[in-house]
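Visitor: Sharing a model that was predicted from the sequence below.
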Amino acid sequence: MTEFDKMRRGERFNSIDLDLRLRREAARLACAKYNAHPSKGNLRHITRLFASSTNTVIEPGFQCDYGTQIYLGERVYINFQCVFLDSAAITIGNDVLIGPGVHLYTVDHPREASQRASGVCVARPIVIGSGVWIGGGAKVLPGVSVGDNAIIGANAVVRRDVAENERYVGG
């Protein structure tokens, strides 16, 4: 089984594996093409990486690890300078507004320094429901689910699941 297969299955994987590094490089190049010359035509460099996307607006400065594990619903707006680390699935519902500088992190690292040095990682999916608004600068950590119509305050660090219709400002 490859490290990519392990990563997609939610098992521990080696992030410094050559195949994974090459996949991240391909995603960086796709993002760089769009970010250098943002246009609807160049947006395809990013969206063709995604598992799914429809009627998506992505402002320049977007970065992702692979893109292949990003699932976007209808009418998703991703503002400037967003980062999606998609070692696990990032699933975003319909009519979602994502503010500037929002980061979604699915990947996590061991707490033991020697394991971190070896490149071992684990990833847990992030699920964002429909009608969600995530304020600028917010960070969503691995394994978090955000319910429909929730609001995440600007600069919040989301460490736990957020219920449907909840307003989360951090903590």
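Guide: Structure's in. What do you need?
Visitor: Going by C-alpha atoms from here, please, whenever you check contacts or count neighbours.
Guide: Will do.
Visitor: contacts for the longest helix along the chain?
Guide: As assigned by DSSP state H, the longest helix anywhere in the chain is helix 18-36. The contact list for helix 18-36 (CA atoms under 8 Å, 6 or more residues apart in numbering) reads 3-4, 15, 42-43, 45-46, 49, 60-67.
Visitor: Quick one, which of the residues you listed are buried?
Guide: Among the contacts of helix 18-36, those classed as buried by 16 or more other CA atoms under 10 Å are 3-4, 15, 42-43, 45-46, 49, 60-67.
Visitor: mind checking which helix or strand the residue of the chain positioned farthest from its centre is in?
Guide: Distance from the C-alpha centroid of the chain, by CA atoms, centre = their mean, peaks at S114 (26.6 Å). For S114, the host element (DSSP states H and E) is helix 113-117.
Visitor: Check which element follows that helix along the chain.
Guide: strand 120-123.
Visitor: How about residues contacting that following strand?
Guide: 7, 10-15, 87-88, 106-110, 142-143.
Visitor: quick one: which two of the residues you listed are the most distant?
Guide: Within the contacts of strand 120-123, N14 and G143 form the most distant pair, 19.1 Å apart (CA to CA).
Visitor: Helices of the chain, residue ranges please.
Guide: Along the chain, counting by DSSP H, helices occupy 3-8, 18-36, 40-47, 113-117.
Visitor: tell me the angle the third one makes with helix 18-36.
Guide: In this structure, helix 40-47 runs at an angle of 160 degrees to helix 18-36, with axes from the mean of the first three to the mean of the last three CA atoms, to 10 degrees as the basis.
Visitor: got another, please set it beside the one above:
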Amino acid sequence: MREFITFDAAEPALVARRRTARALCSSISNNPDGREPLYKLLFGSVGEGFEQWGNLFCEFGSNINIGDGVFINANGVFLDAFEINIGNRVFIGPHVGIYTSNHAKDLEQRRRYIESGAPVVIEDDVWIGGGATILPGVTVGKGSIIGAGAVVAKSVPPHSKVLGAGSQVYPI
């Protein structure tokens, strides 16, 4: 697990960046035939052969780096206050959430929009099933499978599978 960094989510520069990302995500979701130039405006980097279906939501977009041959199905939610690095040949099912930040546990900090977070890394050849959630600071190792509906709260070794909400890891 990576070290979590605290930040002020209400900082005006971050609010403006979120607004820009929302507009780009809306354009992408409503323009299936003209998405490619928008991907280059939204994401930090996009590899060859990237394909994305349906709606998409990113908090900033610019902190997301996508490898070659990546497929993202409908209704993905990517909260990228920190980097999300997606390797090559990764398949992401519908309704998947990848989150790099958490709200503060302390009530007073939460009221002031103080959050913390850490980057997420999805290595090459990973398959993430529909409805799965990847939490801040997690690395999903190369060749792993994240089962539908799984909640991944800790890093996953290469060539493993994670099933269910308990993040139980099994060898493939």
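Guide: The structure has been received and is ready for your questions. All values derive from a computational prediction rather than experimental measurement.
Visitor: returning to that earlier point: which bit of structure 2 covers the longest helix of structure 1?
Guide: Alignment of helix 18-36 of structure 1 against structure 2: residues 12-30, by TM-score structural alignment.
Visitor: Identify each buried residue in the matching stretch, please.
Guide: So for stretch 12-30 of structure 2, counting by 16+ other CA under 10 Å, buried means R18, T20, A21, R22, L24, C25, S27, I28, S29.
Visitor: Tell me how far the longest helix of structure 1 lies from the chain's centre.
Guide: 14 Å (CA atoms, centre = their mean, to the nearest Å).
Visitor: tell me the average deviation of that helix from structure 2 after fitting.
Guide: With mean CA distance after the TM-score superposition for structure 1, helix 18-36 of structure 1 departs from structure 2 by a mean of 0.7 Å once superposed.
Visitor: Which position in structure 1 pairs with V70 of structure 2?
Guide: Mapped onto structure 1 by TM-score structural alignment, V70 of structure 2 lines up with V76.
Visitor: List the contacts of the one residue sitting closest to the centre of structure 2.
Guide: With the centre of structure 2 defined as its mean C-alpha position, the nearest residue by CA atoms, centre = their mean is I98, 3.1 Å away. For I98 of structure 2, the contact set (CA under 8 Å, 6+ apart) comprises V77, F78, L79, D80, I84, V120, T133, I134, L135, P136.
Visitor: I'd like to know which of those residues are part of strands.
Guide: V77, F78, L79, I84, V120, T133, I134 (DSSP state E).
Visitor: correct me, but L79 of structure 2 touches F60?
Guide: Yes. Between L79 of structure 2 and F60 a contact is recorded at 7.4 Å, counting by CA atoms under 8 Å.
Visitor: what's the counterpart of K40 of structure 2 in structure 1?
Guide: Match for K40 of structure 2 (TM-score structural alignment): T47.
Visitor: again with V120 of structure 2
Guide: Under the alignment (TM-score structural alignment), V120 of structure 2 maps onto I126.
Visitor: Distance of that match relative to S145 of structure 1?
Guide: 6 Å (CA to CA, to the nearest Å).
Visitor: swap in A36 of structure 1?
Guide: Distance from A36 of structure 1 to S145 of structure 1, by CA to CA: 32 Å.
Visitor: rewinding a little: please say which position in structure 1 the residue nearest to the centre of structure 2 maps to.
Guide: Aligned partner of I98 of structure 2 by TM-score structural alignment: L104.
Visitor: ok, back up a step: in the contacts of strand 120-123 of structure 1, which residue is surrounded by the most others?
Guide: Per-residue neighbour counts (other CA atoms under 10 Å) across these peak at S87, which has 30 neighbours.
Visitor: What residue in structure 2 is paired with it?
Guide: By TM-score structural alignment, S87 of structure 1 lines up with A81.
Visitor: what's the neighbour count on P171 of structure 2?
Guide: 11.
Visitor: Give me the nearest residue to it, chain neighbours excluded.
Guide: Closest residue in space to P171 of structure 2, ignoring its immediate chain neighbours: S160 at 4.5 Å, by CA to CA, 6 or more residues apart in numbering.
Visitor: for that neighbour, what are its contacts?
Guide: S160 of structure 2 neighbours (CA under 8 Å, 6+ apart): G141, G143, S144, I145, V169, Y170, P171, I172.
Visitor: next one: R112 of structure 2
Guide: D8, A10.
Visitor: likewise R160 of structure 1?
Guide: Shown in contact with R160 of structure 1 (CA under 8 Å, 6+ apart): V144, S145.
Visitor: Map it onto structure 2.
Guide: R160 of structure 1 maps onto K154 in structure 2, by TM-score structural alignment.
Visitor: returning to that earlier point: could you find the counterpart of the residue farthest from the centre of structure 1 in structure 2?
Guide: By TM-score structural alignment, S114 of structure 1 lines up with E108.
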